[in-house]
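K.L.:
Just to be clear, the model below is a prediction. Sequence and coordinates:
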Amino acid sequence: MKICTITCQNADNYGARLQCFALAYWLKKEGNEVEVIDYQPDYMREPNLWYIPSSVKELVKLFVRFPERLCSVKRHKIYSEFSKKYIPLTKVYNNINELRNDPPIADIYLAGSDQIWNPTFRNGTDPAYYLDFGPENVQRKSFSASFAVSSIENIQKKLWIKNNLKRFDKITVREQSALKILKEMGYDGELQDDPVFMLSAEEWNRALNLEESWKKLGIKNEKYVLIYDFFLSDEIKSVALEYGKQNNCKIFSVCHKSLSYADKNFVYADPVDFVNLIKHACCVISNSFHGTCFAMIYNVSYVIVNRPDGLNVRMQDLLERKCP
């Protein structure tokens, strides 16, 4: 069986790349031929280091933010190298028209996992993530897809999504809240764990060769709490400092920027390093869904802090299902 999956595989965060890898790995283990559609729309492409400013104000902004942009470009390269090594990608498709004009050959198109249907993001209303391409006789399914919100308030978007789900033969979603959204639209769905849970800790160890990679990080007999913080939160800082003090451990960070209060910052860690740092931590403090998932997989203590962007329903659902 040839299966082509599509997800936000080009997003520059650890969870996006690792869930993409996990699904392809698991499907292949089940005896399928697997490719991940390398969909790179303009809103999810490599960050530009330089651009032509349209005003003096833009020019000043360009120079002020140059170090940050340089960091983003370097991190994107690290993520891309992981994908090239571990993920079986198709050729690059830059937009939905390219997908429609030359779709990959498959028996099944599989949408997911992760926030592919998040209505607050551009991908949430991108026809590609609703499998609007390819021959009609190809089966279309979702795997652990997420809306990432508890409800869709925008009526126009909700109607658009409802109409585009019609082409699916089977829908599985990641959160209980997504089942409610589907029911409001007149669809039946099934719950499905995020793909990272399809692999055991031992399988992750083997698949990513974690023992060998751990040696390269140069961490020897150091007790640490790991911070993975998307928003550089003061609350996480406070919790981390208190935890480190009470448990006599160092603070390591795997955030996109260096944290002044961390003893070590792994700004340029790749997804393999990310898993290793969680595996060997005494505790993970985070506002990340997948950071929490990997702490669960490796039976590491964790503290979850709410996100300011309102995407907390994913963690709430995860805790209800995994820690009843």
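P.N.:
Arrived safely, thanks for sending.
K.L.:
use CA for all of it now, contacts and neighbours both
P.N.:
OK.
K.L.:
Please enumerate the strands of the stretch 201-324 of the chain.
P.N.:
Here the stretch 201-324 of the chain has its strands, by DSSP state E, counting those that start in this stretch, at 224-228, 250-253, 264-265, 283-286, 301-304.
K.L.:
Export those as JSON lines, with columns for mean neighbour count and distance to V196.
P.N.:
Formatted as JSON lines, the strands of the stretch 201-324 of the chain follow (neighbours: other C-alpha atoms under 10 Å; distance: least, C-alpha to C-alpha, whole Å):
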{"stretch": "strand 224-228", "mean neighbour count": "26", "distance to V196": "17"}
{"stretch": "strand 250-253", "mean neighbour count": "23", "distance to V196": "22"}
{"stretch": "strand 264-265", "mean neighbour count": "18", "distance to V196": "25"}
{"stretch": "strand 283-286", "mean neighbour count": "25", "distance to V196": "17"}
{"stretch": "strand 301-304", "mean neighbour count": "17", "distance to V196": "17"}
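K.L.:
Pasting the second one now:
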Amino acid sequence: MKVGIITIHNVSNYGAVLQAYALKELIKTKYDVSIIDYDNRHVSKSLDYVRFGASFHSCLGTVKDIFRIIPRMRVIPKFKRFISEDMDIVPYNTDQVDKFSTLISGSDQIWNPACVSSDKTFIPEYFLSFATPNQNKIAYASSCGAYQYSSAEETVLGDYLGAYDALSTRESKTSKYLSSVVGREVEHVLDPTLLLQKDEWLDRLSDNNFREGDYILLYVIKKTPLLKKVINKLKNELNAKVILCEQGLHFDSIVDEHIRDAGPRDFISLFNNAKFVVTDSFHGTTFSLTFNKPFFSVSPGANVNRISSLLEVVGLDSRIIHDEDSLKSINSSHYTLDFSEANERLDAERQKSKDYLFSNLEM
């Protein structure tokens, strides 16, 4: 059997690249699988050294890229090399796509119009619009994030989803919502990054010498005042340096080392060697769980649904810091974390997700 995956894979984003890699690697244990190199320029332009655009936001981004051009010239080749050498890529064309007996629309926010297009429209390819009638069509952990569809968009969405043979998403609330839209069950499954266990990640990608020693790993999307207060508190009480892994500009003087040029392999090493993790990222949370690192997930706002959905499943939703009141409740007992129960729950959910995936691949 030949399996093709379409997802967000060609970006300088750790979560996107590693979720695509993980899904491919799991399927590869049983089947011939490739990632289809569909180039959505709205997302793939993140691999440009300097990104250009006409809007004010785009112009601001161009200026930022120019100011951080040196680290971008180091980090982007790492991503491009990983994508070309480790992702089992095939071209997006009819000759290649027709060879697959099964097509999968993978994880990440491929069904979020605000994420995948500049004008907030659906991308048909992410709904397997190119599939032929005789190809098996599966959605694995496909997500719409926190996007709120209009009634007109719901109608279009229902038509797209109705063409699938099997449907799943990575958020529990989204699975219920999409079930009502399409009129049949949409399974709730784990994000692909959680389908590989710690040893599997390390066997494939680890470079354990990237950073060593006691450090608090900070991996964030939004640089909020609450986040800074969390870091201040932890740095003082854990007596550890703070390493920020993030490609942006200056964050705060409390950061001891700002790594702007970590590649996907470096990213895995940073999580593996960290003493503690602070993140507002969904994938920062998934890798904290995988590597059993004590962590706090600082609420990013509307997108906290992705994090809370996962942490409720494993019984660790208390690790979310929603506001200043949550921060005040932190004490020394929170600086260690017993993962025994969480690992048991995660193992059970991991098996359920694998069963969903492979049972539908074998149809």
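P.N.:
Right, received. Where do you want to start? Bear in mind that the values here come from a model prediction, so they are computed numbers and not experimental data.
K.L.:
now what about the TM-score between them?
P.N.:
Here the TM-score for the pair of chains, by TM-score structural alignment, normalised by the length of structure 1, is 0.86; 307 aligned residues with a C-alpha RMSD of 2.6 Å.
K.L.:
sorry, back to before: mind checking which of the strands of the stretch 201-324 of structure 1 is nearest E184 of structure 1?
P.N.:
Nearest to E184 of structure 1, of all the strands of the stretch 201-324 of structure 1, is strand 301-304, at 29.8 Å by C-alpha to C-alpha.
K.L.:
Now the closest one on structure 2. Mean distance?
P.N.:
Compared with structure 2 after fitting, strand 301-304 of structure 1 deviates on average by 0.7 Å (mean C-alpha distance after the TM-score superposition for structure 1).
K.L.:
Could you tell me where that strand falls in structure 2?
P.N.:
Alignment of strand 301-304 of structure 1 against structure 2: residues 294-297, by TM-score structural alignment.
K.L.:
quick check: longest helix of structure 2.
P.N.:
Ranked by residue count and defined by DSSP state H, the top helix of structure 2 is helix 340-361.
K.L.:
just to revisit the earlier point, out of the strands of the stretch 201-324 of structure 1, nearest to V173 of structure 1?
P.N.:
Checking the strands of the stretch 201-324 of structure 1 against V173 of structure 1 by C-alpha to C-alpha gives strand 301-304 as the closest, at 22.2 Å.
K.L.:
contacting residues around that closest one?
P.N.:
C282, C283, V284, I285, S286, N287, S288, T292, A295 (C-alpha atoms under 8 Å, 6 or more residues apart in numbering).
K.L.:
follow-up on the earlier one: closest one to N101 of structure 1 among the strands of the stretch 201-324 of structure 1?
P.N.:
Closest approach to N101 of structure 1 among the strands of the stretch 201-324 of structure 1 is made by strand 224-228 (40.3 Å; C-alpha to C-alpha).
K.L.:
Flag every buried residue along stretch 301-316 of structure 2.
P.N.:
For stretch 301-316 of structure 2, the neighbour count (16 or more other C-alpha atoms under 10 Å) marks V304, N305, R306, I307, S308, S309, L310, L311, V314, G315, L316 as buried.
K.L.:
cool, and stretch 164-177 of structure 2?
P.N.:
For stretch 164-177 of structure 2, the neighbour count (16+ other C-alpha under 10 Å) marks Y164, A166, L167, S168, T169, R170, E171, S172, T174, S175, K176 as buried.
K.L.:
wait, isn't P271 of structure 1 in contact with Y14?
P.N.:
Yes - with contact defined as C-alpha atoms under 8 Å, P271 of structure 1 counts as touching Y14 (5.4 Å).
K.L.:
sorry, back to before: need the contacts of strand 301-304 of structure 1 in CSV (columns: distance to S301 of structure 1).
P.N.:
What follows is these, written out as CSV (distance: C-alpha to C-alpha, whole Å):
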residue, distance to S301 of structure 1
C282, 7
C283, 5
V284, 6
I285, 9
S286, 11
N287, 14
S288, 14
T292, 9
A295, 7
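K.L.:
Quickly name whichever of those residues is closest to Q115 of structure 1.
P.N.:
Nearest member of those to Q115 of structure 1, counting by C-alpha to C-alpha, is S288, at 12.9 Å.
K.L.:
ok, that closest one - contacts?
P.N.:
Contacts of S288 of structure 1 by C-alpha under 8 Å, 6+ apart are Y228, D229, F230, I304.
K.L.:
Which helix runs longest in structure 1?
P.N.:
Counting by DSSP H, the longest helix found in structure 1 is helix 66-86.
K.L.:
List the buried residues for that helix?
P.N.:
Of the residues in helix 66-86 of structure 1, R69, S72, V73, R75, H76, I78, Y79, S80, F82, S83, Y86 count as buried by neighbour count, 16+ other C-alpha under 10 Å.
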